[in-house]
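A.B. asks: coords please:
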Amino acid sequence: NVVTPLLQEVNEDSQIFNSNIIATHTKIVYTWNEIKEGLLEGQCVLFMEGEKRSLLINTKGWAERAIQEPISEVTIKGSHDGFIENATKNIGLIRRYIPSTELKIKKLTIGERATSLVYLIYLGDVASADVVQEIETRICKIKTDTVLSIGELSNYTKDQNWTPFPQAYLSERPDAISNHLLDGKVAVLMDRSPGAMIVPMNLIGFFQTPDDYNIHWLIASFFRLLRFAGFIIAIFLPAIYIAIVSFHFEIIPLDLYTSIATSRVKVPFSPLLEAFIMEITLEMLREAGIRLPQPIGQTIGIVGGIVIGQAAVQAGLVSNVMVIIVSITAIASFIVSNYDLSSSIRLIRFPMMLLAYFYGIVGIVSGLMLLFAHFVSLTSYGSPYGLPIAPFRLQELKDSFVRFPISMITARSSTGQPKQKKKKEGGSHGES
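C.D. replies: Alright, predicted model coming up:
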């Protein structure tokens, strides 16, 4: 397609630049910087004697994996396609969901030694121009050799570095990304990275899944409340157990206290150290299960947990009640659908256990207050992280802790500071 037309007789050199080359994409360039960038992206350059311009021809042909459902974001009733390591095709997937002329794309380049292509995607008539400009400014300020992944990019651009909470929503699902775009947020895609980043983001958004909008609103609300319950249990259950055993045993029934005391008779460690042993062992098993090949990892996670738990109880290192507490905590953390938020929960529970051991229930309440104060003080790319609770937005509660019928959810989330506050009215009958 490139060489054969050049071997044919052409009356004028300009014909080559106009129509003689058969390629999916060509571009006339005039500077050495444009030529260099094109070569680094895998394109070829055509020079003509006597011409001050050159022709960039898209001849990229490296291997790519097929579009498939993301392993870490499985859905029951939603679509089963996912992003790959080609940003152009990922943008095409988003266009399938939002075939609108208002879908805008900005192309940026970052990296001093090895450049990376970054794309800002948003709806021009919905997304806030100030938010788009803020995100673009932060990305352009990055001065480093290279940025290799969308997760690394989010770490460079986030508001606070010392918070355990995720401030950007990372996903490989085009349907989830499209849903946030329609809400007025901005998507950031990066070539060579299969994920996309949605900003700004609030905490409640991490509890929402694409399946929530494909099932009945009552069932979706139940599952969403279940995730919030899992969030609370995963953080506070080990701390509550430590506080009760150490300080407040009188608040539990006598039979239950007797059972707990009997199980701890041979345990030589304090409740705090006992909990730390089990929690760290569980985290080691979980990490080993992720890093090992999949068949071996599943075996390590299941068999290792059972064998180590039973052996630890029989050896008198931990009590059987503690094994139950840690198991419930692990299951509760798995309920939280977002991996980044689930990882944050696993970290937060350790300082909570320390507060419970030294100060009992008072320590847990103090930790809860500090956690809430930290939560409402956070921002995500300039937007309050606590929306719609702090600041309070009544209309947005219809799609927060529970999900109302879709026809009743008419307000866009104010997290993205959208130009249009209201969505198009839904149907007047049924769930939609």
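
A.B. asks: from now on I want contacts and neighbour counts done on CA atoms only, so please keep to that.
C.D. replies: OK.

A.B. asks: which strands and helices lie in contact with the helix or strand containing Val307?
C.D. replies: Following DSSP states H and E, one finds Val307 within helix 294-314. Applying 3 or more C-alpha pairs under 8 Å, 6 or more residues apart in numbering; DSSP states H and E, we find helix 294-314 packed against helix 271-291.

A.B. asks: tell me the buried residues in the helix it packs on?
C.D. replies: 271-276, 278-279, 281-282, 285-286, 288-289 (16 or more other C-alpha atoms under 10 Å).

A.B. asks: to compare against the first, here's the next sequence to fold:
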Amino acid sequence: MNTCLISNLKLINNNNNINDNLYVEFIELTSLIIVTEAQIAPLEEFHTFLEKCLHKHVLEYIVKPLTRPGDNFASVIQALEVKTINNNDPTEIEMLNLVFKKPIPGFVNTYQSEQFLSEVHFYTDIIPAIKQFEESLNIPETERIEAFARYFGSRISLNPGAERVDMDAIILFENLKSLNYHSPSQFDKDDIFAILKILAKLHALCIAMRRLQPHLFYSNVDPYLHNVYSRSFLDTIKFTITDKFIEKELANFSEMPKSVQIAIKDLIKLCKNLLRNQNRIPDTPYTTFYHTDLWSKNILIKKDGTNKNYTQVKIVDFQLYRYDTFVHDLVQFLLINARINDLKTNFKSFIEYYHLEFVKTMRYTNCPLNDYTYEKIWKEIKDKAKYNLLDLYYYLAKRTIIWVFYMEQPTPKAIVNRLKCINDLYVENGLI
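C.D. replies: This next block holds a predicted model:
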């Protein structure tokens, strides 16, 4: 571990009770600075695992890099080319492009174990519940949600009786990049609308399932939405990093009224208190599946070759999801990913479109719509968006911590501009 980096991170701590081990864990989780290809653990009994997942005889496979360090904060992700042969027809040979995800080498603790298991449960329990719900209501095939990578299988250990994740844990997916999906550095306006449609559909289906088929929801979805340990670990880090960021960056906005600066700081304190004291979010008409991490690397798109206005969307990285109001995913996604000029001119249009798609899905489920007028949706946004402020500031702070505190450079202009846009939107729309 880079001791200079740890030393600089200690400056963020000031007098908060965060120990050195927590700093080490933060860097290993959020930067992967110490992880190189040479340090990735060998794939024990991998051939057998592949054949079990694929239900085919595996002739050979090749492992290749897929992501850059830092693109995924709690796992190692690599591409996999697999040559298979049909068990019933030896002349049928197929090449499969896959992806596998493993824990960070030498770093499997309770936090990472819960993250890994959360992702497994999303694919083995939550997605099947959503599909079962859609099927039971005869929702048209064209209106069903198709926004997730195909899942082939997983293991948490080589020990069949293991209850906790160890270094031999693996999750196996299709390789979306081989299907021409990609993560752009910024989404254009058409991309934003396409992603909002998927997000509205996911949120609406989970709300409707809870209201119309509560047994299915509380048996197959709800048990995995309340991961307390992961929240407490991340929240401790979040508070420390964000405090330093706010102290530095708000002072740079000389044109911001003092009253707004005070309001922002008060809201951050309120967010912290809520996170410290609330273990389970109560059910409301608006509580649903909350991804929590909808930044560009976790959203892949593919343009239709014949219709460039049609965008297909895939959402990945289901490690930190939880249960809360739809507002948090919606606001976080828009304010982090939409272009600043698009936010300035189309913020309300984005909200209106999300609402239209949300209601459209609710109609397919025959769920009562009394709680989902535009006025009530906007009221929920105005009531709850303020609690996104801590996460929005934390998102920006994470992306400056090495640059600003380790390299002692000015905050990148793109981050400053994004922060100003967020502050302005909150003020202009009465969200603060």
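
A.B. asks: TM between them?
C.D. replies: Here the superposed chains carry a TM-score of 0.23, computed using TM-score structural alignment, normalised by the length of the first structure; 160 aligned residues with a C-alpha RMSD of 7.0 Å.

A.B. asks: immediately after the helix holding Val307 of the first structure, which helix or strand?
C.D. replies: Helix 294-314 of the first structure is succeeded, C-terminally, by helix 320-335 (DSSP H and E).

A.B. asks: next, the angle from that next one to helix 294-314.
C.D. replies: Helix 320-335 of the first structure and helix 294-314 meet at an angle of 150 degrees, taking axes from the mean of the first three to the mean of the last three C-alpha atoms, to 10 degrees as the criterion.

A.B. asks: and helix 320-335 of the first structure, what does it pack against?
C.D. replies: helix 217-246, helix 254-263, helix 271-291, helix 339-377.

A.B. asks: next, the buried residues of it.
C.D. replies: Buried residues in helix 320-335 of the first structure (16+ other C-alpha under 10 Å): 320-323, 325-330, 332-335.

A.B. asks: go on, stretch 330-341 of the second structure?
C.D. replies: Buried residues in stretch 330-341 of the second structure (16+ other C-alpha under 10 Å): Leu330, Val331, Gln332, Phe333, Leu334, Leu335, Ile336, Asn337, Ala338, Arg339, Ile340.

A.B. asks: hang on, the earlier thing: ok, which of the helices and strands packed on helix 320-335 of the first structure comes nearest Met190 of the first structure?
C.D. replies: helix 339-377 (19.0 Å; C-alpha to C-alpha).

A.B. asks: quick one, strands of the stretch 101-250 of the second structure?
C.D. replies: 151-155, 170-174 (DSSP state E, counting those that start in this stretch).

A.B. asks: quick one: which of those strands is nearest Pro214 of the second structure?
C.D. replies: Per C-alpha to C-alpha, nearest to Pro214 of the second structure of the strands of the stretch 101-250 of the second structure: strand 151-155, 25.6 Å.

A.B. asks: show me the contacts for the residue lying closest to Tyr393 of the second structure once chain neighbours are set aside.
C.D. replies: Closest residue in space to Tyr393 of the second structure, ignoring its immediate chain neighbours: Thr242 at 6.3 Å, by C-alpha to C-alpha, 6 or more residues apart in numbering. For Thr242 of the second structure, the contact set (C-alpha atoms under 8 Å, 6 or more residues apart in numbering) comprises Leu390, Tyr393, Tyr394, Ala397.

A.B. asks: just to revisit the earlier point, among the buried residues of stretch 330-341 of the second structure, name the ones in helices.
C.D. replies: Leu330, Val331, Gln332, Phe333, Leu334, Leu335, Ile336, Asn337, Ile340 (DSSP state H).

A.B. asks: next, Val58 of the second structure: secondary structure please.
C.D. replies: Three-state assignment for Val58 of the second structure (DSSP: H, G, I helix; E, B strand; the rest coil): strand.

A.B. asks: how about the secondary structure of the closest residue to it other than its chain neighbours?
C.D. replies: Spatially, and ignoring its direct neighbours in sequence, Val58 of the second structure is nearest to Thr84 (4.4 Å; C-alpha to C-alpha, 6+ apart). At Thr84 of the second structure the chain is in strand, as set by three-state DSSP.

A.B. asks: Val63 of the second structure touches Asn97, doesn't it?
C.D. replies: No - counting by C-alpha atoms under 8 Å, Val63 of the second structure stays clear of Asn97, with 10.3 Å between them.

A.B. asks: more neighbours, these two?
C.D. replies: Between Val63 of the second structure and Asn97, counted using other C-alpha atoms under 10 Å, the more crowded position is Asn97 (19 against 13).

A.B. asks: the more buried one - nearest residue in space that isn't next to it in sequence?
C.D. replies: Counting by C-alpha to C-alpha, 6+ apart, the residue nearest Asn97 of the second structure is Glu81, at 4.9 Å.

A.B. asks: ok, Ile268 of the second structure next?
C.D. replies: Leu390 (5.6 Å).

A.B. asks: okay, and that neighbour sits in which element?
C.D. replies: helix 389-398.

A.B. asks: which residues are contacting that helix?
C.D. replies: 238, 241-242, 245-246, 267-268, 271-272, 332, 335-336, 415, 419.
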